[in-house]
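Can you look at this prediction? I've put the sequence above it.
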Amino acid sequence: MQAVVYSRYGGPEVLSFASVARPTPGDDEVLIRVVAASVNAGDWHLLRGTPFLVRLVYGGYRAPNHPVLGSDVAGRVDAVGRNVTDFQPGDAVVCDLSGHGFGGFAEYVCVPETALVPKPPAVPFETAAAVPTAGVAALQALRALGVRAGEHVLVNGASGGVGTFAVQVAKSMGAEVTATCSTAKVETVRSLGADHVVDYTREDVATLDARYDRILDAAGSHSLREYGRVLAPGGSYVMVGGPTRRFLTTLLVGPLRSLVGRRRFETFVLHPDRDDLARVLDLVASGDVDPVVDRRYSLSEVPDAIRYLEAGRATGKVVVGVA
């Protein structure tokens, strides 16, 4: 089969398009014929081995442990292990491979049965492939914030993968949503249902008179002190994405700031969950959430897809068509 592989840390230039052995499913595994995958920030972090913690948690100290990147996959079941009971060849499925060795940038991948979610018939494969990481992260982060109907939610960094999902999922929860993005992406973000859109090149959301019950920060563009100015008493803030330095600062300082002022500051770490994935796919199938796909690449173009995402130019998700 064809796959995009790498054996040393570096930029997209260390990736190669190569023929590798097709995997064979174990007793509790399913072999998936990949139809589409999507690219996440985690892919280029793993590719480069930075920050160093990535090597300790997922990769290898000196060289990557997993030769094929890619966590978000949608495809069809090709074969099943003898203990598999819930799926059969031909079934359309979606999964997050981040806890199972990755491998999505390939024509085939083996996955434990317990990681799979049926793909809703109404959702195209490429659309479904955009959901697992970003969609579930948005849902879990909003849940961690404790969002309730009628509350005012700020989504900072609303034009990225997580941000575009967060705006729509928050609206489905009944929240009033303010979203920040750059000038070129204002209309796209407004089309997602945001009640208010702040162009950060013209206005600084941290200096506005508005107060927000919940803040989902997918950009890390302000300090906790600045966010504290616009976070209502009793409100909560969660950092989902942004610079590593600011993430670490929030991780260390957030609990201390949460001790005063009746405001909660936390960092967020995604926990892949098939029930949450199924929930977001249901929102997509119902039309409450419409994943934003910026660009589509072929499997052999994965280096270009990662390069484009890493440059920070993408609006929503970058998808890879495989089959």
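Everything's here; your move. Numbers count the residues shown, from 1 in each chain.

C-alpha only now, for contacts and for neighbours.
OK.

Quick check: the spatially most central residue of the chain vs Val280, distance?
With distances taken as Cα atoms, centre = their mean, Ala134 lies nearest the centre of the chain, 2.2 Å away. Separation of Ala134 from Val280 (Cα to Cα, to the nearest Å) stands at 10 Å.

structure B:
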Amino acid sequence: MKAVICTGYGSPEMLRLTTIDKPVPKDNEICIKIYATTVTAADFRIRSFTVPPAFWLPARLALGIIKPRNPVLGVELAGEIESTGKNVTRFKKGDQVFAATLKSAGGYADYKCMPEDGPIALKPVNATFEEAAAIPIGARTALYFLKKGNIGKGQRVLIYGASGSVGTYAVQLAKYFGAHVTGVCSSANIDLVASLGADKVIDYTTGDLADKLETYDMIFLAVDKCPFAVCNKALADNGVYVNITSPLKTPQMLRASITGKKKFITGGGPSDSAEDLVTLKELVEAGVLKPVIDRNYPLDQIVAAHRYVDQGHKKGNVTITVQSPPSI
């Protein structure tokens, strides 16, 4: 089968289209024929080995010393079940599904085998395979951290990085939960963020951001580019600060949590269950949630797709068509 492998840590040129053996499902696994995948921040971090210095050695041991231990990247996918193991009861051949593959990756290939009890769900009926592939990481992350921060009706929520993958979902989900949402993005993305339901949009590229902020019950950082001092000043006395990219609480966060009632949430992420995917499927089918697709590339242009994502300016998601689904 066709697959893109990562031959070493570094630039997008480390990715190479080749042929590898097709996987065979174990008794409890399903084999998915992949139609679409994505280029996420996780794929970028694994390929380029972009990790905090303190985590360099543990990350090398976990991911691979000189190159990724799992050479096929692609942490989310959508496709159709081609076959199932003899003990599988949850799915059947022909089911259209979408899945997160963060632990083992494998989306940059024609086929992927996964345990049936993993983060897999039936694809939203009103979503294309590319749209469905763009849901499992960004949308699950946004949902997980908003719920962990006890998002609620009437809260004033600031979302920094509102035009990226997690950010576009966070805006829509925060509105769904009844919050008053202020999105922060560049001037080029103001209309996009407003179209997602943001009540107010702030352009961080003009003027002093701190002067534009009000007081918020929750500050949600989808990208870690807003100084903590600025966020802390704008956070209500009993507010919640969420930073999805920070692996650990910083000394400033620890001091602020000791001296006040503010809550600081970092690190972690959603569990490897299908529960959140089922919730997101229902929200997409209800018209509450819409994946934002910036660009789509065929699998043989994966290097170009990674180059584009490396620039750090994508709007929503960048998707990859692995192979075309059969015509109906």
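Received it, and whenever you're ready, just let me know what you need. Model, not experiment: these values are computed from the prediction.

ok, back up a step: quick check: closest non-adjacent residue to the residue nearest to the centre of the first structure.
Nearest non-adjacent residue to Ala134 of the first structure, counting by Cα to Cα, 6 or more residues apart in numbering: Val162, 4.5 Å away.

isn't there a helix covering the one you found?
Yes. If the criterion is DSSP: H, G, I helix; E, B strand; the rest coil, then Val162 of the first structure is within a helix.

What does it correspond to in the second structure?
Counting by TM-score structural alignment, Val162 of the first structure lines up with Val166 in the second structure.

What helices and strands are in contact with the longest strand along the first structure?
If you go by DSSP state E, the first structure has its longest strand at strand 29-39. Helices and strands touching strand 29-39 of the first structure, by 3 or more Cα pairs under 8 Å, 6 or more residues apart in numbering; DSSP states H and E, are strand 72-80, strand 108-112, helix 125-129, helix 302-310, strand 317-321.

That strand vs the second structure, mean deviation?
By mean Cα distance after the TM-score superposition for the first structure, the fitted strand 29-39 of the first structure averages 0.7 Å away from its aligned residues in the second structure.

ok, the corresponding residue of the first structure for Val157 of the second structure - contacts?
Superposed on the first structure with TM-score structural alignment, Val157 of the second structure falls opposite Val153. When contacts are counted by Cα atoms under 8 Å, 6 or more residues apart in numbering, Val153 of the first structure touches Val147, Ala170, Ala175, Glu176, Val177, Thr178, Tyr212, Asp213, Arg214, Ile215, Leu216.

quick one: secondary structure of Val153 of the first structure?
In the three-state summary, Val153 of the first structure is assigned as strand, counting by three-state DSSP.

Okay, it and Met173 of the first structure: tell me how far apart.
11 Å.

Would you confirm that Trp47 of the second structure contacts Ile5?
Not quite, residue 47 of the second structure is Arg, not Trp. No. Between Arg47 of the second structure and Ile5 there is no contact under Cα atoms under 8 Å: 10.0 Å.

For these two, indicate the residue with more neighbours.
Neighbour count, other Cα atoms under 10 Å: between Arg47 of the second structure and Ile5, Arg47 has more, with 24 against 21.

from the chain's centre, how far out does whichever strand or helix holds Val284 of the second structure sit?
Val284 of the second structure is part of helix 275-285 when elements are defined by DSSP states H and E. On the basis of Cα atoms, centre = their mean, to the nearest Å, helix 275-285 of the second structure is displaced by 15 Å from the centre of the chain it belongs to.

do stretch 119-126 of the first structure as well
In terms of Cα atoms, centre = their mean, the centre of stretch 119-126 of the first structure is found 18 Å from the chain centre.
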